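Visitor: sequence plus the predicted model coming up.
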Amino acid sequence: MTPFQQKVYAIVSRIPRGRVMTYQGIAKIIGCNSAQAVGQALKKNPFAPKVPCHRVIKSNLSVGGFFGKQSGKYVEKKIALLKKEGVLFLDGHLKDVCRVLSGKISQKTNYFGGKKSPK
C-alpha cells in the first residue's frame, strides 16, 4: 500500500454511518489536487467495509462509482448500502446535503485501532 493510499483510507475509515464525503473533499484534506487519484485509491480498497468507500460520492453530489465501476450492480450495491445508513438519492443526486462532511475528519495514519490494517 502506498503512503497516498494510507492517507485516503485513513480519512475514509473515519466517515461515520449516515454521512458521506466527496472525492474532492478528501483530496483537499490530504493536500492533493486530484479527486480522480482518490477514486483510484478507493477502487483498489482491500479493507472494505472497515474503510467504507461506499460513503464517498462525487462533488456534484451524484453517487459516483464503486469498485471501479460507474454503473450496474456495483453502483446499485453502493446506493443500497447508503440507503441502509439513511443516505438517500433522488434523481441520481444526494437528497439531503446535510449528510456531507467537509474538512472535519482527522488525517491520523493510525486508523485501524492502532493497527496498520484491519484483521
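Guide: Sure, I can see it. Computed from a prediction, not measured in an experiment: that's the story for all the values here. Residues are numbered from 1 along each chain as shown.

Visitor: CA atoms for contacts and neighbours, from now on please.
Guide: Fine.

Visitor: beyond the longest helix along the chain, next helix or strand please.
Guide: Identified as the longest helix of the chain according to DSSP state H is helix 73-84. Where DSSP states H and E defines the elements, the next helix or strand beyond helix 73-84 is strand 89-90.

Visitor: put this beside the first:
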Amino acid sequence: KDIRQVKLHLKGTAFQLKVWEALLKIPMGNLSTYGAIASQIGNPKASRAVGTAIGSNPIAYLIPCHRVIQNSGMFGGYRWDPMRKTAMIGWESFHTAV
C-alpha cells in the first residue's frame, strides 16, 4: 500500500465537491485558472462560484487550492495568507523543475 495514499471524507455541496475533485487533478508544480476549472467541471461561466468553492476548501495543501490563479497570471487571494500561497507555488515549482 502506498503510504502517500490518503482517504478523506469531505462534506460540501455537489458543486464544491466537483471543484475540489478538479483541484486534485492539477499536477504538483502546475497551475490552473478559475476559468479553466469552471470549464473542466462543465460550467464555463462559473469562475466566481469556483473561486467561492475554492475559498471554502477545508483542507489546505491536500486539496491544492493554491494551484489556482487568476486568468491574468496574478496569484490572487488565499484563505490561509497570500504569502503562503506564493511560497507553496514556489516550493512546488522548485521541486518539480527538470
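Guide: Perfect, thanks for sending it. All figures in this text were calculated on a predicted structure; none of them were measured in a lab.

Visitor: fetch the TM-score of the aligned pair.
Guide: Put the two chains on top of each other and the TM-score (TM-score structural alignment, normalised by the length of the second structure) is 0.78; 82 aligned residues with a C-alpha RMSD of 1.4 Å.

Visitor: that older thread, what residues sit buried inside the longest helix of the first structure?
Guide: Neighbour counts over helix 73-84 of the first structure (16 or more other C-alpha atoms under 10 Å) mark Val75, Lys78, Ile79, Leu81, Leu82 as buried.

Visitor: map the first one onto the second structure.
Guide: Using TM-score structural alignment as the criterion, Val75 of the first structure maps onto Pro82 of the second structure.

Visitor: need the residues that contact the longest helix of the first structure.
Guide: Identification of contacts with helix 73-84 of the first structure by C-alpha atoms under 8 Å, 6 or more residues apart in numbering yields Gly18, His54, Arg55, Val63, Gly64, Gly65, Phe66, Phe67, Lys69, Leu88, Phe89.

Visitor: show me which of these are buried.
Guide: The neighbour count (16+ other C-alpha under 10 Å) marks Gly18, His54, Arg55, Val63, Gly64, Gly65, Phe66, Phe67, Leu88, Phe89 as buried among the contacts of helix 73-84 of the first structure.

Visitor: need the buried residues of helix 73-84 of the first structure in JSON lines with distance to Met1 of the first structure, can you?
Guide: Output for those, formatted as JSON lines (distance: C-alpha to C-alpha, whole Å):
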{"residue": "Val75", "distance to Met1 of the first structure": "25"}
{"residue": "Lys78", "distance to Met1 of the first structure": "24"}
{"residue": "Ile79", "distance to Met1 of the first structure": "27"}
{"residue": "Leu81", "distance to Met1 of the first structure": "26"}
{"residue": "Leu82", "distance to Met1 of the first structure": "26"}
